[in-house]
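*Asks:* pasted the sequence and its predicted model underneath.
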Amino acid sequence: MSLSRRTSQLLRISDSGAIMRRYLIVNGFDGALTMLGLIMGFLLSEPAELAVISNACLAAAIALGMSGISSAYVSEEAERKRELDKLEGAMITPLDQSAHGRAARWVPILVAAVNGGSPLLISLVIITPLWLAQAGVVLPLPPLLLAVAIAAVLIFVLGVLLGRIAEVSWVRSGLRTLLVAGITVALIYMVSG
């Protein structure tokens, strides 16, 4: 059985597909808003070296990723163990070597990877203009403004995905997440003034 089919089977047995989809979007949104907030803070502060800004953003991205991985793993492992114990009690037999046992072991790892990988990857995409500018690549906008634009696009795309999942207007859903980003920027601007 291929890895893809085996993974699908584990997710189906554990009914974890929806959880992973939610984590992907919710934590991706957290990563995008966090990077947007950091970059806005730098835009509204005294000028700082690009290396300082990119290092701060990278550190935050890594912290978001590690937080997502560890929190999801610990909570999912406990939930899966609890469910497996209940099932074993009902069946009066150990299920460690069964598909349910494999799901209890592997699903927490998969969920943790999505939970931590989503904000990390989205954050890295957002701060890419900072690295490109440091490498001497000529950009169409200043790197911080380009990073803000990328964050806005990704936030809109995450809203579109939410709209598709909920089977509602994807435009409205995307605009709603952009509104959240706009409110975030406005609050940062107000407290920085």
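*Replies:* Sure thing, it's come through. Quantities reported herein were computed from a predicted structural model and do not represent experimental measurements.
*Asks:* C-alpha only now, for contacts and for neighbours.
*Replies:* Fine.
*Asks:* tell me the buried residues in stretch 131-147?
*Replies:* 131, 133, 143, 144, 145, 146, 147 (16 or more other CA atoms under 10 Å).
*Asks:* comparison target, given below:
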Amino acid sequence: MSDDEKEPPLFGLDENGNFSIITSIRQQLELTEGLKIARRYMAMNAFDGILPVIGILMGGIISALVQPIELVFGTTFLAAIGSSIAMFVSGIASSYLTELAERRREFRALERAMLSDMSGSAYAMATKTTTRVVSLINGASPAAAVIITIAPMTLAIVGAIPLLDSMYLSVVAGVGLLFGLGVFLGKVSGEGKLIYGVKTLATGLVLILIMWLISWFTG
């Protein structure tokens, strides 16, 4: 078969017949309804990434009341980075294995229903792409949420702001990120953005309150 006779790609062609990898991925996700899954994973795991790091930051701030701030800052920063890496690896691995098993089960059921081998079909290709993309989002979203939350601490590392102030600012960044996530969920649901934002914001504030109460009861 000559170059002129090559079959067009299954996915990725726009209205003008030009190929785009972004268009290809989007079309494959639409075929498998992977966009809904990816969006759900992104929101859910970003939420799960922000809350633990706020807890780590609050633990560091409370510890700084009785310990040298230099020691507390370094430990807190490394703990946050470590949690980010752990969430990234765990998110990708767990999601990939889970999605792979589920997608294979659905694919085999579809083959039995169609009474044919669909291993070379567009749906088979889309299924593999969906599994990879969803797994990447599952790991990247909590890791990115942690990095964004502790971004103010990098200013302290370069000497731009005091160490303790950067930890307070990181807590504020995390709470603000929770509010933004709530607004996003409100937009997705088609309901009140502000209501969802306040709900996610309240979750962060409750966590902060619990940490202070634990600190108060333990002296």
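*Replies:* Received the coordinates, thanks. Nothing here was measured: the structure is a model prediction, and the numbers come from that model.
*Asks:* between the buried residues of stretch 131-147 of structure 1, which is nearest residue 25 of structure 1?
*Replies:* Lowest distance from residue 25 of structure 1 to the buried residues of stretch 131-147 of structure 1 (CA to CA) belongs to residue 147, with 19.3 Å.
*Asks:* helix, strand or coil for the residue mapped onto residue 59 of structure 1 from structure 2?
*Replies:* Alignment note: residue 59 of structure 1 maps to residue 82 in structure 2; criterion TM-score structural alignment. Using DSSP: H, G, I helix; E, B strand; the rest coil, the structure places residue 82 of structure 2 in helix.
*Asks:* just give me the neighbour total for residue 82 of structure 2.
*Replies:* Applying other CA atoms under 10 Å, we find 14 residues neighbouring residue 82 of structure 2.
*Asks:* gap between it and residue 176 of structure 2?
*Replies:* 22 Å (CA to CA, to the nearest Å).
*Asks:* now residue 204 of structure 2
*Replies:* According to CA to CA, residue 204 of structure 2 stands 9 Å off from residue 176 of structure 2.
*Asks:* out of these two, which sits in the more crowded spot?
*Replies:* residue 204 (26 against 17).
*Asks:* that one sits in which helix or strand?
*Replies:* Applying DSSP states H and E as the criterion places residue 204 of structure 2 in helix 193-217.
*Asks:* contacts for that helix, please.
*Replies:* Defining contact as CA atoms under 8 Å, 6 or more residues apart in numbering, one finds that helix 193-217 of structure 2 is touched by 51, 54-55, 58-59, 62, 175-176, 178-187.
*Asks:* one more: stretch 27-45 of structure 2?
*Replies:* With contact meaning CA under 8 Å, 6+ apart, stretch 27-45 of structure 2 is reached by 11-12, 26, 123, 125-127, 129-130, 133-134, 137-139, 141-142, 181, 185.
*Asks:* what's the answer for stretch 70-90 of structure 2, then?
*Replies:* 49, 53, 56-57, 60-61, 63-64, 138-144, 146-147, 150, 153, 163-164, 167.
*Asks:* kindly supply the PyMOL command isolating those of the residues you listed that are buried.
*Replies:* The PyMOL command for the buried members of these (criterion: 16+ other CA under 10 Å) is given here:
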select buried, resi 49+53+56+57+60+61+63+64+138+139+140+141+142+143+144+146+147+150+153+163+164+167
